[in-house]
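1. Could you look at this predicted model? Sequence included:
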Amino acid sequence: MFSWGDLYSISETWKETKDSNKDVVVVMIVAYDKNNPSQPLVYAMTINDMNTLEAKLNQDLAATEGANIDAKRKKLNDKQGLEYDKNKNNLEKYFLQKYGSYVISLYNANEDVSNWSKLDLAPGTGINGSVVLPEPCN
């Protein structure tokens, strides 16, 4: 699953991208389900509102102790790693609860990567939603 550092990286990539291409900036990862390591999980993330994402990332950095940005990023990623360990059976839900207010979109590909679904928390459940709903994209 994506890390805090991935959120930071996509924001930096977006800033360096030509204006005409900013709406197609995407970061993808391949992860492995510990319960089914033979089937990789493919995720993609996009930015819906760069101003909100940047403000949230800056808030995180300001609230984190560290001598420089690299030290702060490491602390944020290490902290998130511990949280992922606690939520390892539902990383999608945890990610959406933790970063849903950062105004990004999370997508998951099917097994042969021929179809994608946008992942959201169930309507009406807000940031503390308990159900991840896949919405087919194609």
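-> Thanks, I have it. Numbering: from 1, shown residues only.
2. Every contact and neighbour count from this point should use C-alpha atoms.
-> OK.
3. Enumerate the positions of the longest strand along the chain that are buried.
-> Looking across the chain with DSSP state E, the single longest strand is strand 36-47. Under the neighbour-count criterion of 16 or more other CA atoms under 10 Å, strand 36-47 has 40-47 buried.
4. Just put those in JSON lines and tack on distance to Tyr84.
-> What follows is the buried residues of strand 36-47, written out as JSON lines (distance: CA to CA, whole Å):
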{"residue": "Pro40", "distance to Tyr84": "18"}
{"residue": "Leu41", "distance to Tyr84": "16"}
{"residue": "Val42", "distance to Tyr84": "17"}
{"residue": "Tyr43", "distance to Tyr84": "16"}
{"residue": "Ala44", "distance to Tyr84": "18"}
{"residue": "Met45", "distance to Tyr84": "18"}
{"residue": "Thr46", "distance to Tyr84": "21"}
{"residue": "Ile47", "distance to Tyr84": "22"}
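5. Which member of those is positioned nearest Lys75?
-> Lys75 has its nearest neighbour among those in Met45, at 22.1 Å by CA to CA.
6. Surely that closest one and Ser9 touch.
-> No. Using CA atoms under 8 Å, Met45 is not in contact with Ser9; the gap is 11.2 Å.
7. Structure two is appended below for comparative analysis:
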Amino acid sequence: MKTDNPNNNLPTDNEKLALANIFVTSLKSNDWDTMRSILAADASWTLPGTSLLSGPANGAEAIIKRAQGLKHFGVNFDLKYILIGLTGFTLSLHNTASRGELILDEQVAIVFEVNGGKIVSMATYLSDVPGINAFFIAGI
């Protein structure tokens, strides 16, 4: 009889929920040390498009730099839902910002994978990729 439970190493729902809340709170409050504490050193974050912030961000420091870039552009993060999965969670957000004539109004899903109590990967999905390409440009 097999006694190994393949789910033994999976994060609990409470762990995933806690990480989700810590991520959102640290992002909103510019608490980069707390955010860094929940990221694996080699974590990655992908963001679609061709904007200044698009592409892969590899490593905790690159992820912090991207989060700081979003804040620098004045993005407001409205959390809609935290969705729990088997190995991670997804944040459903409504992100808005304005700068001159430029308006950002995006529905966003960020899919997080968790391992060993840390966020190991993040992938962003957007409702309007051309919108971020136009908004996140040099010159601010």
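-> Here it is on my side, so go on. These numbers were taken from a predicted model, which means no experiment stands behind them.
8. After superposition, what's the TM-score here?
-> Put the two chains on top of each other and the TM-score (TM-score structural alignment, normalised by the length of the first structure) is 0.26; 61 aligned residues with a CA RMSD of 4.7 Å.
9. And stretch 113-127 of the second structure, what's buried?
-> Using 16+ other CA under 10 Å as the test for burial, stretch 113-127 of the second structure gives 113-115, 118-126.
10. Tell me how many other residues crowd Asp85 of the first structure.
-> 10 (other CA atoms under 10 Å).
11. If you count contacts, what does whatever helix or strand it lives in end up packed against?
-> Assessed by DSSP states H and E, Asp85 of the first structure sits inside helix 69-86. When contacts are defined as 3 or more CA pairs under 8 Å, 6 or more residues apart in numbering; DSSP states H and E, helix 69-86 of the first structure sits against helix 4-16, helix 50-62.
12. Show the contacting residues for Met45 of the first structure.
-> By CA atoms under 8 Å, 6 or more residues apart in numbering, Met45 of the first structure lies in contact with 26-28, 104-107.
13. Check Asp33 of the first structure too.
-> Neighbour list for Asp33 of the first structure: 39-41 [criterion: CA under 8 Å, 6+ apart].
14. Going along the chain, name the strands of the second structure.
-> Going by DSSP E, the second structure shows strands at 39-47, 55-58, 76-84, 88-99, 102-115, 118-126.
15. Dump the ones you listed to a markdown table, plus distance to Asp13 of the second structure.
-> A markdown table is the format used below for the strands of the second structure (distance: least, CA to CA, whole Å):
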| stretch | distance to Asp13 of the second structure |
| --- | --- |
| strand 39-47 | 18 |
| strand 55-58 | 26 |
| strand 76-84 | 7 |
| strand 88-99 | 9 |
| strand 102-115 | 11 |
| strand 118-126 | 13 |
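16. Just to be sure, Val27 of the first structure is in a strand?
-> Yes. The assignment for Val27 of the first structure is a strand, going by DSSP: H, G, I helix; E, B strand; the rest coil.
17. Distance check, Leu104 of the second structure against Lys65 of the second structure.
-> 20 Å (CA to CA, to the nearest Å).
18. of the two, who's got more company?
-> Set side by side, Leu104 of the second structure and Lys65 show more neighbours around Leu104, with 20 against 14, by other CA under 10 Å.
19. shouldn't the more buried one be in contact with Thr96?
-> Yes. Contact criterion CA under 8 Å: Leu104 of the second structure and Thr96 qualify, at 5.1 Å.
20. Can you give me every residue that contacts Val132 of the first structure?
-> 92-93, 119-122 are the contacts of Val132 of the first structure under CA under 8 Å, 6+ apart.
21. Which ones among these map onto strands?
-> Using DSSP E, these in strands are 119-121.
22. Highest neighbour count among these?
-> With neighbours defined as other CA under 10 Å, the most crowded of these is Asp120; it has 22 neighbours.
23. Let me see the contact set for that one.
-> By CA under 8 Å, 6+ apart, the neighbours of Asp120 of the first structure are 96, 106, 132-135.
24. Pull out the buried residues from those.
-> 96, 106, 132, 134.
25. which of those residues lies closest to Lys15 of the first structure?
-> If you rank these by distance to Lys15 of the first structure using CA to CA, Leu106 comes first, at 19.5 Å.
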